[in-house]
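Colleague: Predicted structure and sequence below. I'll ask about it afterward.
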Amino acid sequence: MGVAIRTAGEGDRELVVGLLDEAFRDDPVSRWVFPGEEHRRAAHPKLMAAFTDIVLADGRIDVTEDGAACALWLPVPADEHGGDAGDGADDGPARMREAVDPDNERVELISSLTAGIHPSGRAHEYLWMIGVTPGRQGEGLGTALIEPVLDRCDREGLPAYLEASSARSRRLYERLGFEPAGRPLDLPDGPRMWPMWREPRRHEVCGQHG
């Protein structure tokens, strides 16, 4: 029942972008960023490509061997945000908008708002996105991608953070030990996002207690 997972490289860029586009095109947040369906089909892949490039450069993308699911992780140092601005620069959201959809202020707004609620102060792993191709959802691929990283977080004493963009994904993350982290983010005239935080779990050594 094991799921084969590997780390994506530059040669996997188009695979990851296509997978994220397919997985998130009808997500509530994506529909808010790009309200028109025809425009969303054209612009959404550009946003997924921008996210992919940031994480290929600064984080790690895990992908199932069959290309059906991927997870984008960014390591966030202490006292820094891991928001959608990418490199932490103040003009990151504006540059994202310019690159993806210059006339669409919501591209910049979603980056600014998620960066604004991102916890700071402690180093942690940021699960930016996890995408599963629609025909394969419900098979446990997301859990298979996330659990090895959470196991490493537990060994290293690192928390993990994410924003859930749907009630369904929030329930999955709760099963994996994530809890609400502050107030939900209500996008203007749009859906709700739930910031979630997971404290590392202690690994007991054989023969020791407590």
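Modeller: Noted; the coordinates are in hand. Just so you know, these numbers come straight off a predicted model, no measurement behind them.
Colleague: hey, let's count contacts and neighbours off CA atoms from now on
Modeller: Fine.
Colleague: Check which helices and strands the host helix or strand of P93 sits against.
Modeller: P93 is part of helix 92-100 when elements are defined by DSSP states H and E. Judged by 3 or more Cα pairs under 8 Å, 6 or more residues apart in numbering; DSSP states H and E, helix 92-100 is in contact with helix 37-58, helix 105-117.
Colleague: If you count neighbours, what's buried in the longest one?
Modeller: By neighbour count with 16 or more other Cα atoms under 10 Å, helix 37-58 contains the buried residues 40, 43-56.
Colleague: do the same with the last one
Modeller: In terms of neighbour count (16+ other Cα under 10 Å), helix 105-117 has its buried residues at R106, V107, E108, L109, I110, S111, S112, L113, T114, A115, I117.
Colleague: put this beside the first:
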Amino acid sequence: MTTPSSDPAGIRIEPVTLPTRMLSFHTLAAAFRSDPVMRWLQPHGWADPLFFAGTWISLRKDLQVADIALEGRHVVGAAYWEKPGSRTSRLGEALAAPFFIAALRTGTGRGEILAEMLHEHRPRRPHWYLSAVGATRPHRGIGSALLHRGLDRTSGLVYLESSNPKNIPLYQRYGFEPLSKIDLPNGPTLVTMAREGR
């Protein structure tokens, strides 16, 4: 399966490094500011960077891949991927817990519900997982550039959940097909999607 070429003029994709990981937290927080699932978890977005920090910390670093998109010197997008076999370590859970608690505050119960429902729908066979991709400047091809870079390194099954119906056509252009829906209690619906790799 070929991946559409997408490299907008002036956009560079680089790996997240220690100096840029904090920028990636804030970039994803800005990109997800009006995301229906984020706002179901916690109505106020002031602590969203802590949520993405917790996501980063919870994973084993040898099984995590992350990219940022830059326009000039400005970080305008980010994507977090998990390699096949990735799982949260006990140490990672312990280190990430304060970040999730601070980020979700009254939404911690919903956070547990979301985590359980996402886990139930994950494929049982090895797969790459796109845990987050977002851009702060929409309709510029930034998300496509991040997807293109990430998918170029994958093989086999790739899986994601789309929390925004508007993004489904973009994922379909990259070969993802809808699998099922996750209806959050008194909340929005996520669509699970998968792509069989090369």
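Modeller: Received the coordinates, thanks. None of these values were measured; they are calculated from a predicted model.
Colleague: What would you report as the TM-score here?
Modeller: TM-score for the superposed chains, counting by TM-score structural alignment, normalised by the length of structure 2: 0.81, backed by 182 aligned residues with a Cα RMSD of 2.5 Å.
Colleague: quick revisit: tabulate the helices and strands packed on helix 92-100 of structure 1 in TSV, adding columns for distance to E22 of structure 1.
Modeller: Converted to TSV, these look like this (distance: least, Cα to Cα, whole Å):
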stretch	distance to E22 of structure 1
helix 37-58	9
helix 105-117	18
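Colleague: which stretch among these comes nearest P159 of structure 1?
Modeller: Shortest distance between P159 of structure 1 and these, using Cα to Cα, is found for helix 105-117: 16.1 Å.
Colleague: Next, the mean deviation of the helix or strand following that closest one compared to structure 2.
Modeller: Going down the chain from helix 105-117 of structure 1, the next helix or strand is strand 124-132, by DSSP H and E. Here the mean offset of strand 124-132 of structure 1 against structure 2 after fitting is 0.8 Å, by mean Cα distance after the TM-score superposition for structure 1.
Colleague: Now tell me what touches strand 124-132 of structure 1 from outside.
Modeller: Residues outside strand 124-132 of structure 1 that contact it (Cα atoms under 8 Å, 6 or more residues apart in numbering) are 19-20, 23-24, 68-78, 82, 141-142, 153, 158-163.
Colleague: Quick one: work out the angle between the helix or strand that it is followed by and strand 124-132.
Modeller: Using DSSP H and E, the helix or strand that directly follows strand 124-132 of structure 1 along the chain is helix 141-156. When axes from the mean of the first three to the mean of the last three Cα atoms, to 10 degrees is applied, the directions of helix 141-156 of structure 1 and strand 124-132 differ by 170 degrees.
Colleague: next one: helix 141-156 of structure 1 to chain centre, how far?
Modeller: 14 Å (Cα atoms, centre = their mean, to the nearest Å).
Colleague: what comes up buried for that helix?
Modeller: Result for helix 141-156 of structure 1 [16+ other Cα under 10 Å]: buried residues L141, G142, T143, A144, L145, I146, V149, L150, C153, D154.
Colleague: and what of stretch 65-75 of structure 2?
Modeller: For stretch 65-75 of structure 2, by 16+ other Cα under 10 Å, it's V65, A66, D67, I68, A69, L70, V75.
Colleague: what does stretch 185-197 of structure 2 give?
Modeller: P188, T189, L190, V191, T192, M193, A194, R195, G197.
Colleague: repeat for stretch 87-104 of structure 2
Modeller: G92, E93, A96, A97, F99, F100, I101, A102, A103, L104.
Colleague: how much space is there between the fifth one and W56 of structure 2?
Modeller: Distance check for F99 of structure 2 against W56 of structure 2: by Cα to Cα, to the nearest Å, it reads 10 Å.
Colleague: Name the helix or strand for the counterpart of T88 of structure 2 in structure 1, please.
Modeller: Matched by TM-score structural alignment, T88 of structure 2 corresponds to D87 in structure 1. Using DSSP H and E, D87 of structure 1 maps to neither a helix nor a strand.
Colleague: so who does D87 of structure 1 touch?
Modeller: I54.
Colleague: Per the alignment, L184 of structure 2 pairs with which residue of structure 1?
Modeller: Under TM-score structural alignment, L184 of structure 2 pairs with L187 in structure 1.
Colleague: Tell me how far the residue nearest to the spatial centre of structure 2 lies from I13 of structure 2.
Modeller: What sits nearest the mean C-alpha location of structure 2, by Cα atoms, centre = their mean, is A132, with 0.7 Å. According to Cα to Cα, A132 of structure 2 and I13 of structure 2 sit 15 Å apart.
Colleague: any idea how far L162 of structure 1 lies from L15 of structure 1?
Modeller: Going from L162 of structure 1 to L15 of structure 1 by Cα to Cα gives 23 Å.
Colleague: M38 of structure 2 contacts A30, correct?
Modeller: No: using Cα atoms under 8 Å, M38 of structure 2 makes no contact with A30, being 11.2 Å away.
Colleague: wait, which of the helices and strands packed on helix 92-100 of structure 1 is closest to R136 of structure 1?
Modeller: Comparing those under Cα to Cα, the one sitting nearest is helix 37-58, at 19.5 Å.
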